[in-house]
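> Let me see the structure of the following:
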Amino acid sequence: MNGEAHRVRLLLQAGAHDRPCLLLTEGDGPASRLADRMESMQTSLAGRLLGRTRDLLVAGGMSSNDLGLLAGQLADALAEVLVVAESRRRRLPGVADHVPVFVLPGLRAYSLHIFPGQDLASAPAARRHVRDTVQPWNLPPEAVDDLELITGELVANALEHTDSRSLTVTCGLTAEAAAVGVTDEGESGAAVVPEVPKGEQENGRGLLITQALAARWGSLRTGGGLTVWAEVPAVGGRGRGAMRLT
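Purely as a prediction, here's the structure:
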């Protein structure tokens, strides 16, 4: 490591207490090359697992136990690939260092569900889905309530401000926090990072609710679309006084 090191990359391994493990690097040192090889190995393993899964599904005849085992392996592979993708995204110029729970190492549970993007019924459906998803995670009751409410507001916001054909709702859990994210397709044009409304402004009131309930929240650009996410504590009380990270 030298005095010119200025790039921070997210590593696959979790640090102490499941914290993200970061590498400060100039981009071409031994540690960086080792991290590159590990990322390449992980994506290759995920690709082989995906191919094997497709072959098994085509062949049929899998028992429920086999399907459960395969689903667990796919979830683990997806969690690792998400870390690789986020690590590479964060090395692009101008990308913030903060990321939501569902792309960090130490992921204990993960869920992804796609809803119609031009159907107002998607907001209540997404709320029910998130409540059903996080209920077995042993979160405090207020955390479950907050995630459900935040989801409804973020989906409603995406329905109002984009022409997306679909909306993707993602949930994630680590030892310290649970998160929900809503990703649109940005069909109405370039995705716009949402701002908390001021004064008597009526539009975007759902973001005020999100800010009030979340321990932290923010947005991530995903291709032409946008993911707006929020986290709540997995233990203890509500976060309140949230900060916005983009």
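> going forward, measure contacts between C-alpha atoms and count neighbours the same way
Fine.
> which stretches of this protein form strands?
With DSSP state E as the criterion, the chain has strands at 7-14, 20-25, 109-116, 166-173, 177-183, 216-222, 225-233, 243-245.
> Measure how far the first one is from the centre of its chain, please.
Here strand 7-14 shows a centroid-to-chain-centroid distance of 16 Å under the convention Cα atoms, centre = their mean, to the nearest Å.
> what is the orientation angle of it with strand 20-25?
140 degrees (axes from the mean of the first three to the mean of the last three Cα atoms, to 10 degrees).
> before we move on, the earlier item: which one of the strands of the chain lies closest to Val83?
strand 7-14 (6.4 Å; Cα to Cα).
> Against which helices or strands is the closest one packed?
Using 3 or more Cα pairs under 8 Å, 6 or more residues apart in numbering; DSSP states H and E, the elements in contact with strand 7-14 are strand 20-25, helix 64-90.
> will you turn those into CSV that also has mean neighbour count and distance to Pro140?
Compiled in CSV, the helices and strands packed on strand 7-14 are given as follows (neighbours: other Cα atoms under 10 Å; distance: least, Cα to Cα, whole Å):
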stretch, mean neighbour count, distance to Pro140
strand 20-25, 16, 24
helix 64-90, 17, 24
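> Now show me the structure for the sequence below, then we'll compare the two:
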Amino acid sequence: MRQDAFHFPALNTSVAEARQRVLTRLREWGIDEVACDDAQLVVSELVTNAVRHTDSEKVSCQLRVSRVVVRIEVADQGDAPTEPRVRRSGTDEESGRGLLLVGALSREWGVRPDDSGHGRVVWADLPHGRHPH
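Purely as a prediction, here's the structure:
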């Protein structure tokens, strides 16, 4: 199993940095482009939610690749009033569809408390293939 973990300040600019780090690492590991694209979208949504909806100072991301699954975990430090959940957005709303996208791209996803007892981890498992070497 391959894995990487990294941390960013809980700022909007960190979303692009997280997306780039995930793309670079998955390409280094030989993960197919479809899974790389899906992982970038998922990490973008999860980091954006952690930055916008919690009072975190930093956001952590862990990336693990098994034979058939890319697992993305995004941890926040904050105490948001509600647990992340899919919501139905109106057609004229510009946001609110992120977890629908995560659900559509993932085999499964979920939320759990983080190991410290403060904040939570939102995770998603994405299918992948590897390029032959």
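> hmm, back to that, of all the helices and strands packed on strand 7-14 of structure 1, which one is nearest Asp163 of structure 1?
With Cα to Cα as the criterion, Asp163 of structure 1 lies closest to helix 64-90 of the helices and strands packed on strand 7-14 of structure 1, at 25.4 Å.
> Provide the aligned range in structure 2 for that closest one.
Using TM-score structural alignment, helix 64-90 of structure 1 corresponds to no residues of structure 2.
> Which strands or helices does the lengthiest helix in structure 1 pack on?
Counting residues, the longest helix in structure 1 under DSSP state H turns out to be helix 30-59. Helix 30-59 of structure 1 is packed against helix 64-90, with contacts defined by 3+ Cα pairs under 8 Å, 6+ apart.
> For the most centrally placed residue in structure 2, which non-adjacent residue is closest in space?
The residue lying closest to the centre of structure 2 (Cα atoms, centre = their mean) is Val43, at 3.1 Å. Among residues not flanking Val43 of structure 2 along the chain, Arg19 sits closest, at 6.2 Å (Cα to Cα, 6 or more residues apart in numbering).
> returning to what we had before: right, and the residue nearest to the centre of structure 2 touches Val70 too?
No. Under the criterion of Cα atoms under 8 Å, Val43 of structure 2 is not in contact with Val70, lying 11.4 Å apart.
> which residues do these two both contact?
Common neighbours of Val43 of structure 2 and Val70, counting by Cα atoms under 8 Å, 6 or more residues apart in numbering, are absent.
> Distance of the equivalent of Val42 of structure 2 over in structure 1 relative to Val144 of structure 1?
Counting by TM-score structural alignment, Val42 of structure 2 lines up with Ile150 in structure 1. To Val144 of structure 1, Ile150 of structure 1 is 10 Å away according to Cα to Cα, to the nearest Å.
> Tell me which of the two has more neighbours.
A direct count of neighbours by other Cα atoms under 10 Å for Ile150 of structure 1 and Val144 places Ile150 higher, at 29 against 22.
> what's the neighbour count on the closest residue to the more buried one other than its chain neighbours?
Excluding the flanking residues, the one nearest Ile150 of structure 1 by Cα to Cα, 6+ apart is Thr210, at 5.5 Å. Summarising burial for Thr210 of structure 1: neighbours were counted as other Cα under 10 Å, giving 27.
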